[in-house]
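Asker: Any chance you can model this:
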Amino acid sequence: MSETSPRLFIVSPHFDDAVFSCGALLAAHPDASVCTVFAAPPEHEMHTEWDQKSGFANAYEAVHERTLEDNRALEVLDAIPLRMPFRDSQYADSPSISRMAAMLEEIIYRSTANTLLMPLGLYHDDHVRVFEACCEILPRLSHLVWFGYEEAIHRRTPGVVQARLADLAQRGIVATPALPSAAHTIDVQRRAQLKREAVNAYASQLRAFGAGNYDDVFATERYWQLSVGRRARK
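Answerer: The predicted structure follows:
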C-alpha cells in the first residue's frame, strides 16, 4: 500500500456499528482498524431488555458473545479490532465525553491511520456521545482526513441526518458528500457479499432487531467528508 493510500480508522460506538454502516467500505480496505468504544461488561451482573431480546441470560454473557461475533465479522473483512474499556448506556455507567475523547485521541495518535471515520451520532444516545467526543478531537487532528458515516438503521429516522448537518455547520465543521477512495480493486458485488457475510456474524443483534427491521444495513452506505471551517453565526 502506498503512503498516500487511505489507512482507515473507524470509530464504532458498539460492536456492530462499523460493519452495519461501513462494511462495504471495509471490504475494500484490508487492515483497517475498527475501534469499538463501548466494549466492556458492567461492573456487576445485570439483566437488560436488549440483552434479553438478543438471547442472552445476562450482561456478562452478552458482552462475551458479542465480542466473539465482532471478531468473526471483522475477520471476514480483514479488519483489525480495537476495543475501549467503556460500558454502553444500557449498563448505566457512561463515561464522560472528555474522558472518551482523551483516550480515543491517544489510540488514534498511536495508529498509522490517515483517514478517520466517525459516526454522525444519529438518534441513539451512545452514538451521540461518541460523536461529541470525536468533534472534540477533530480540530486537534485536522491534518488527518475525516469522514462522518450515517449509521445504518438510525439514519431512517425522519430528519435526523438533516438536523446533524445543520448542527455541524453551527460547530464550524463543513460536511460534504464524499466517499473514501478504495485502497484495493474489488468489485461492488464482492463487497456486498463480504458485508452480508460479516453482518450475519452478529446473529444476536439481528435477532434483537427482528426480521425485516434491519434491511437498511444492506442499503447504500453514505459518507460526509468533514473539515474545520468557520463557525456559523447564530
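
Asker: Going by C-alpha atoms from here, please, whenever you check contacts or count neighbours.
Answerer: OK.

Asker: Surely Pro30 is within a helix?
Answerer: No - using DSSP: H, G, I helix; E, B strand; the rest coil, the assignment for Pro30 is coil, not a helix.

Asker: where along this protein do the helices fall?
Answerer: Listed in chain order, the helices of the chain (DSSP state H) span residues 17-27, 49-53, 59-76, 97-110, 125-137, 160-170, 188-200, 203-209.

Asker: Highest mean neighbour count out of these?
Answerer: Across those, averaging neighbours per residue (mean count of other C-alpha atoms under 10 Å) puts helix 17-27 on top, at a mean of 26.

Asker: so it versus helix 59-76, what angle?
Answerer: With axes from the mean of the first three to the mean of the last three C-alpha atoms, to 10 degrees as the basis, helix 17-27 and helix 59-76 are set at 10 degrees to each other.

Asker: Run the angle between helix 17-27 and helix 188-200 for me.
Answerer: Using the same axes, to 10 degrees: helix 17-27 against helix 188-200 is 150 degrees.

Asker: how far is helix 17-27 from where the chain is centred?
Answerer: 8 Å (C-alpha atoms, centre = their mean, to the nearest Å).

Asker: which residues are in contact with it?
Answerer: 10-12, 32, 34, 73-74, 77-79, 149-152, 180, 182, 191-192, 194-195, 198-199, 217-218, 221 (C-alpha atoms under 8 Å, 6 or more residues apart in numbering).

Asker: Redo the helices of the chain as TSV? Include distance to Arg83.
Answerer: TSV is the format used below for the helices of the chain (distance: least, C-alpha to C-alpha, whole Å):
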stretch	distance to Arg83
helix 17-27	13
helix 49-53	20
helix 59-76	9
helix 97-110	10
helix 125-137	14
helix 160-170	26
helix 188-200	18
helix 203-209	18
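
Asker: Could you say which one of those helices comes nearest to Phe38?
Answerer: helix 125-137 (8.4 Å; C-alpha to C-alpha).

Asker: For the comparison step, fold the sequence that follows:
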Amino acid sequence: MTLHERLLVISPHLDDAVLSCGLLLAGRPAALVCTVFAGAPSNNMTTDWDQASGFPDAFTAMSARKTEDVHALALLGAHPIHLPFRDAQYHQSPPLDSLAAALAQTVTKVDPVTVVIPLGLFHSDHKLVADACLAMLRGIPAPSVYAYEDVPYRRIPGVVQSRLGELARRGYAATPEENLGAQADARHRQMKQAAIGAYESQLRAFGPDGRAGLVAPERYWQLRDKERTAGMGEWRSNAI
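Answerer: Okay, here's the model as predicted:
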C-alpha cells in the first residue's frame, strides 16, 4: 500500500480506529475514518458509561466525544466521517441491513483502494459493524479488505481465534498481514499516543487498568471472500 492510495478505516465507536489502527493512520496522511455509532439517542438519557466518562447525559456525551474524535484524527492527519447510528448503550441498535446500506454509500463515495474493518471481537457493536461491513462488501465492487484486531477486546483469551473460526465457517479466508504500512517508528508511536490522549473522556472511563491494555502492537488480517473468489469477483489483494 503506497502513501497516495486512499485508505478508509471503519470504526464502530469514536475511538476504536485510533486505538486499533493509530500507527497505520499516522503513516497515511489524509486517510478517512468512518465512525458508525456517532449519533445521540432520539431522547436524552443517562448511561453508566457516559457517567463514568464524566458526562451528565447522552446529548452532552456525544457532542463532546465527536469533538474529541475530530481532534484525535487531526493529530494523525486523518479526516472523520460520522454516521448517525446509535450504539448499544442507547438501546437503539440499527438493523444490519441499514448499516450495510449506509456503509455501501460511504465506500462508493470515498472509492478507497483499501478498506480496513473491525474483526468484530466480543462487543456487540463491534460484531454488528464487522458483519455489516462484510455484507456490504459482498454487494459492491470491492477494494482490498483487511480486518484489524479490536483493541482492547483482543486481549481476551481465545477471542481472536474464535472469531477467525466463525469467519472461516462463513466462507472468509483470513491471512495474517504483518505491516499493512503501519510503521512502528518513534515518531508514529508518539503521534498515536497523542491521538489516544485526545479521547480524554474515554480514558477516564477506562480507568488505570483499562488504559494499560490500550497500548499494544497493531495486528491485521487480510480477508478474502471465498464466494467472490469462486465466481463473483475477487476482493483485490495487491494494495500493499
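
Asker: Of all the helices of structure 1, which one is nearest Pro41 of structure 1?
Answerer: Comparing those by C-alpha to C-alpha, helix 59-76 comes nearest, at 5.7 Å.

Asker: just checking, what packs against that closest one?
Answerer: strand 80-83, helix 188-200 (3 or more C-alpha pairs under 8 Å, 6 or more residues apart in numbering; DSSP states H and E).

Asker: Which one, of those, ends up nearest to Ala169 of structure 1?
Answerer: The nearest among those, by C-alpha to C-alpha, is strand 80-83 at 30.3 Å.

Asker: once aligned to structure 2, how far is the closest one on average?
Answerer: When structure 2 is overlaid, strand 80-83 of structure 1 sits 0.5 Å from its aligned residues on average, using mean C-alpha distance after the TM-score superposition for structure 1.

Asker: ok, and for that strand, which residues are buried?
Answerer: Using 16 or more other C-alpha atoms under 10 Å as the test for burial, strand 80-83 of structure 1 gives 81-83.

Asker: Onto which residues of structure 2 does stretch 92-104 of structure 1 map?
Answerer: Per TM-score structural alignment, the counterpart of stretch 92-104 of structure 1 in structure 2 is residues 91-103.

Asker: from the middle of its chain, how far away would the matching stretch be?
Answerer: Centroid separation for stretch 91-103 of structure 2 versus its chain: 15 Å, with C-alpha atoms, centre = their mean.

Asker: In contact with Ala133 of structure 1, which residues?
Answerer: So Ala133 of structure 1 contacts 97-98, 100-101 (C-alpha under 8 Å, 6+ apart).

Asker: what's the answer for Ala147 of structure 2, then?
Answerer: Ala147 of structure 2 neighbours (C-alpha under 8 Å, 6+ apart): 116-119, 220-223.

Asker: mind redoing it with 6 Å?
Answerer: 116-119, 220-221 (C-alpha atoms under 6 Å, 6 or more residues apart in numbering).

Asker: Using TSV, please lay out those residues together with distance to Thr175 of structure 2 and neighbour count.
Answerer: Output for the contacts of Ala147 of structure 2, formatted as TSV (distance: C-alpha to C-alpha, whole Å; neighbours: other C-alpha atoms under 10 Å):
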residue	distance to Thr175 of structure 2	neighbour count
Val116	14	25
Ile117	14	29
Pro118	15	28
Leu119	12	25
Tyr220	9	24
Trp221	5	23
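
Asker: Quickly name whichever of the residues you listed is closest to Val129 of structure 2.
Answerer: Pro118 (7.4 Å).

Asker: Surely the closest one is in contact with Tyr148?
Answerer: Yes - counting by C-alpha atoms under 6 Å, Tyr148 is a contact partner of Pro118 of structure 2 at 5.1 Å.

Asker: Would you point out which residue is most central in structure 1?
Answerer: The residue lying closest to the centre of structure 1 (C-alpha atoms, centre = their mean) is Ser12, at 2.6 Å.

Asker: which one of the buried residues of strand 80-83 of structure 1 is nearest Val128 of structure 1?
Answerer: Closest to Val128 of structure 1, out of all of the buried residues of strand 80-83 of structure 1 and judged by C-alpha to C-alpha, is Arg83, at 18.3 Å.

Asker: ok, and the closest non-adjacent residue to the closest one?
Answerer: Thr36 (4.9 Å; C-alpha to C-alpha, 6 or more residues apart in numbering).

Asker: Which positions in stretch 37-56 of structure 1 come out as buried?
Answerer: Of the residues in stretch 37-56 of structure 1, those buried (16+ other C-alpha under 10 Å) are 37-42, 51, 53-56.

Asker: Kindly report the same for stretch 224-234 of structure 1.
Answerer: 224-228.

Asker: Could I get these in a markdown table, plus columns for distance to Ile173 of structure 1?
Answerer: Formatted as a markdown table, the buried residues of stretch 224-234 of structure 1 follow (distance: C-alpha to C-alpha, whole Å):
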| residue | distance to Ile173 of structure 1 |
| --- | --- |
| Trp224 | 11 |
| Gln225 | 10 |
| Leu226 | 6 |
| Ser227 | 6 |
| Val228 | 5 |
